[in-house]
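# sequence plus the predicted model coming up.
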Amino acid sequence: MALCSAILLPQNLGLNTNSLSEDFSPASPPPKEALEAQGNCRQPHRSKLASRRPRGRRPGGEELHLCGKTAIMGAFQPPKKAIFRGDVSVRIPLTPSECTEDRSTSQNASEAFTRVDSSGEMYGWSGELGSGLYYLIPFTTGCWLKKEKKHITEEAKLVCRGEKGELFLTKKFRSALSDIFDIIDLDGNGLISLDEYNFFELRTSGEKCDEDAWSICKENFDTKKNELTKQGFMDLNLMEANDREGDPSDLWVTLQSMGYNKALEMVEACPFVIDIYTEKCRPRIKAVHLGSGGLPFEKALCQSVIDKGDAKAMDSQENVFLHTYKSDFRITSVLENKSENKVVIHVNNELSKNCVNNRSLSIFAVELAPKSTTVCQHVMPMNERQEWVYNCVYSLVS
């Protein structure tokens, strides 16, 4: 199981509005008849959620545009071909936009905690949003989706040579490439556009493919409607193998950036499909590049906990606060230092039972700069089928 999150941020990154937090039960998409009768529209969007990004890689997200005030539901579901194991939890905090046309609706935007399991069951969030532009940014809390520690005894082969010495991709590698193709095919049309390919490039190499390079790519590999086909994508990787005379080092960099281990198992990425349903307007949703260090999603997460969680002054200090948000599935604590001095907070989770946190430590310390706020820890049950007790002691170190 992995705890994965996504923040919906406003276009202008304003964070001075209120946000709420609620937990939701499994949700089903509106039936087809209801969509046709009410004029609702369904805009599927495929995205990769909470895969671990190597240091320096630029994060990506989704841009959601609503042209009017509307009831909305976001449904989340693993792909039909499950390419990850275990359960996935998805949390969608919605931070309303200051640039929305309908302020009254956007002020009541909520964050939702949804749960998607590996059985393929669909869960989601529903509510009402005003017109405006929002960003949906996936990230992980780190409670369950951690660096893979499994020892791989035998590295999978990516390429082999035929009787005449020609290189070809192994069946297992082609299967992995097929899954990667489906992930980066964000609009689900069976082809990869330049924009979609650049998400792949930024993810795996940190660089973008320009128009000239894309034109050369289209001249040498199978395309349709100026977009790369799956066979073209396979041939592109075969060319890379040939350029390196069969050395798979660069191919492994690509695979590991996409969440695969040396056994060609996707263990550090959680793909999922987003379906957006609206009642009164047609939404537009597309993937966007977010420059590193750009959108302050941690600040938005802190703000949502401060707005909804319980606040407590630390050791009778008037300027140092502990904010705690609790739900049935997750606890998040945020530390806020309003003083002019640096403070150190000692955190002890030893009295908690059946709990796991994102720091993987029962005891740790957090250094908090003056006039700053930070996420202290996320806590989840280690086994959701058993009772879990959160009993954490926070103390201010003098």
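That came through, no problem.
# CA atoms for contacts and neighbours, from now on please.
OK.
# ok, Phe199 touching His289?
Yes: between Phe199 and His289 there is a contact under C-alpha atoms under 8 Å: 7.4 Å.
# what about the most centrally placed residue in the chain, which helix or strand?
The residue lying closest to the centre of the chain (C-alpha atoms, centre = their mean) is Pro138, at 2.4 Å. Using DSSP states H and E, Pro138 sits within strand 132-140.
# related to what we said a few turns ago, find residues that contact each of Phe199 and His289.
Here Phe199 and His289 have Gly60 as joint contacts, going by C-alpha atoms under 8 Å, 6 or more residues apart in numbering.
# show me which of these two is the more surrounded one.
Legend: neighbour count by other C-alpha atoms under 10 Å for Phe199 and His289, higher for Phe199 (24 against 15).
# also this one, for the comparison:
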Amino acid sequence: MEVQESGDIGSLNQTLKLMGYNRDLQLDQAAPFSLSVYTVRSIVSLTPRPVVVDSELINKAICRLAVEKGMAIKVKNLNDLSLHQHQLNHRVTIVVQNKSHSTVKVRLDCSKSENCTSHQHSLDCEVEVPPKNSVVGHHLLQLIPSIPWKVDCVPSLILL
């Protein structure tokens, strides 16, 4: 919203810095935390909610970072469709890049991953990628920091 209002990318960089992110969109000035809730009489139900960002610019920046710095694998040996997995200590971002001239739908099955959760509702999801575009498929986070985690994502093409 800041960039749309002011047209100044510097204000976006400043906002991200204040949120704890560096220029590579790595969270380096903040720490993940855990929340413990204890009650005497009440039953409490907590539901984690994703941070919803409607900014196209931030999504493009995340995709670009994953494409430039992540590990790339081709989907179904297609030259125009690839999966980029960018891994940090606390997060793995999986981006699908579509260089073709038509929309594709890709299934990202991360159900064999261990000790992690996704911003998606399931570790097994489908993403639709417009032509000449990239889309974030999963932001995977470690569930229990004291236990090792493993990310295993199997992409497959879905015919439209």
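Yep, it's here. In this text, all values refer to a predicted model and were calculated from it rather than measured experimentally.
# quick check: the closest residue to the residue nearest to the centre of the first structure other than its chain neighbours vs Asn349 of the first structure, distance?
Leaving out its chain neighbours, the residue that sits closest to Pro138 of the first structure by C-alpha to C-alpha, 6 or more residues apart in numbering is Ala6, at 3.9 Å. Distance, Ala6 of the first structure to Asn349 of the first structure, using C-alpha to C-alpha, to the nearest Å: 26 Å.
# max-length helix in the second structure?
Ranked by number of residues, the top helix in the second structure under DSSP state H is helix 56-69.
# could you say what helices and strands that helix packs with?
Judged by 3 or more C-alpha pairs under 8 Å, 6 or more residues apart in numbering; DSSP states H and E, helix 56-69 of the second structure is in contact with strand 81-87, strand 91-98, strand 133-142.
# closest to Glu5 of the second structure out of those strands?
With C-alpha to C-alpha as the criterion, Glu5 of the second structure lies closest to strand 133-142 of these, at 24.5 Å.
# the first structure: matching residues for the closest one?
With TM-score structural alignment applied, strand 133-142 of the second structure matches the range 372-381 in the first structure.
# coming back round to it: of the helices and strands packed on helix 56-69 of the second structure, which stretch is the most buried?
Across these, the average number of neighbours (mean count of other C-alpha atoms under 10 Å) peaks for strand 91-98, which reaches a mean of 24.
# what sits against Met71 of the second structure?
Contacts for Met71 of the second structure were tallied using C-alpha under 8 Å, 6+ apart; they are 84-86.
# mind redoing it with 10 Å?
Counting by C-alpha atoms under 10 Å, 6 or more residues apart in numbering, Met71 of the second structure makes contact with 82-87, 94.
# farthest pair in these?
Greatest spacing in these, by C-alpha to C-alpha: Ser82 and Gln87 (16.2 Å).
# now which residue in the first structure aligns to Thr93 of the second structure?
Matched by TM-score structural alignment, Thr93 of the second structure corresponds to Thr332 in the first structure.
# which residues touch that match?
Per C-alpha under 10 Å, 6+ apart, neighbours of Thr332 of the first structure: 141, 301-302, 305, 309, 323-326, 357, 375-380.
# I'd say the residue nearest to the centre of the first structure and Leu301 touch.
No: applying C-alpha atoms under 10 Å as the test, Pro138 of the first structure and Leu301 come out as separate, 11.9 Å apart.
# overlap in contacts, the two.
Taking C-alpha under 10 Å, 6+ apart as the contact rule, Pro138 of the first structure and Leu301 both touch 5-8.
# of those residues, closest to Ser362 of the first structure?
The shortest gap between Ser362 of the first structure and any of these belongs to Ser5, at 22.7 Å (C-alpha to C-alpha).
# from the chain's centroid, how far away is the strand or helix carrying that closest one?
Under DSSP H and E, the secondary-structure element containing Ser5 of the first structure is strand 2-10. Centroid separation between strand 2-10 of the first structure and its chain, computed with C-alpha atoms, centre = their mean, to the nearest Å, is 6 Å.
# which residues are contacting whatever helix or strand comes next after that strand?
Next along the chain after strand 2-10 of the first structure, taking DSSP H and E as the criterion, comes strand 20-23. Here strand 20-23 of the first structure makes contact (C-alpha under 10 Å, 6+ apart) with 91-95, 107-115, 125, 304-309, 325-330.
# equivalent range in the second structure for strand 20-23 of the first structure?
Under TM-score structural alignment, there's no match for strand 20-23 of the first structure.
# would you mark the buried spots in that strand?
For strand 20-23 of the first structure, burial by neighbour count (16 or more other C-alpha atoms under 10 Å) applies to 20-21, 23.
# helices or strands next to the following helix or strand past that strand in the packing?
Going down the chain from strand 20-23 of the first structure, the next helix or strand is helix 32-38, by DSSP H and E. Judged by 3 or more C-alpha pairs under 10 Å, 6 or more residues apart in numbering; DSSP states H and E, the packing partners of helix 32-38 of the first structure are strand 41-49, strand 270-278.
# much appreciated, bye for now.
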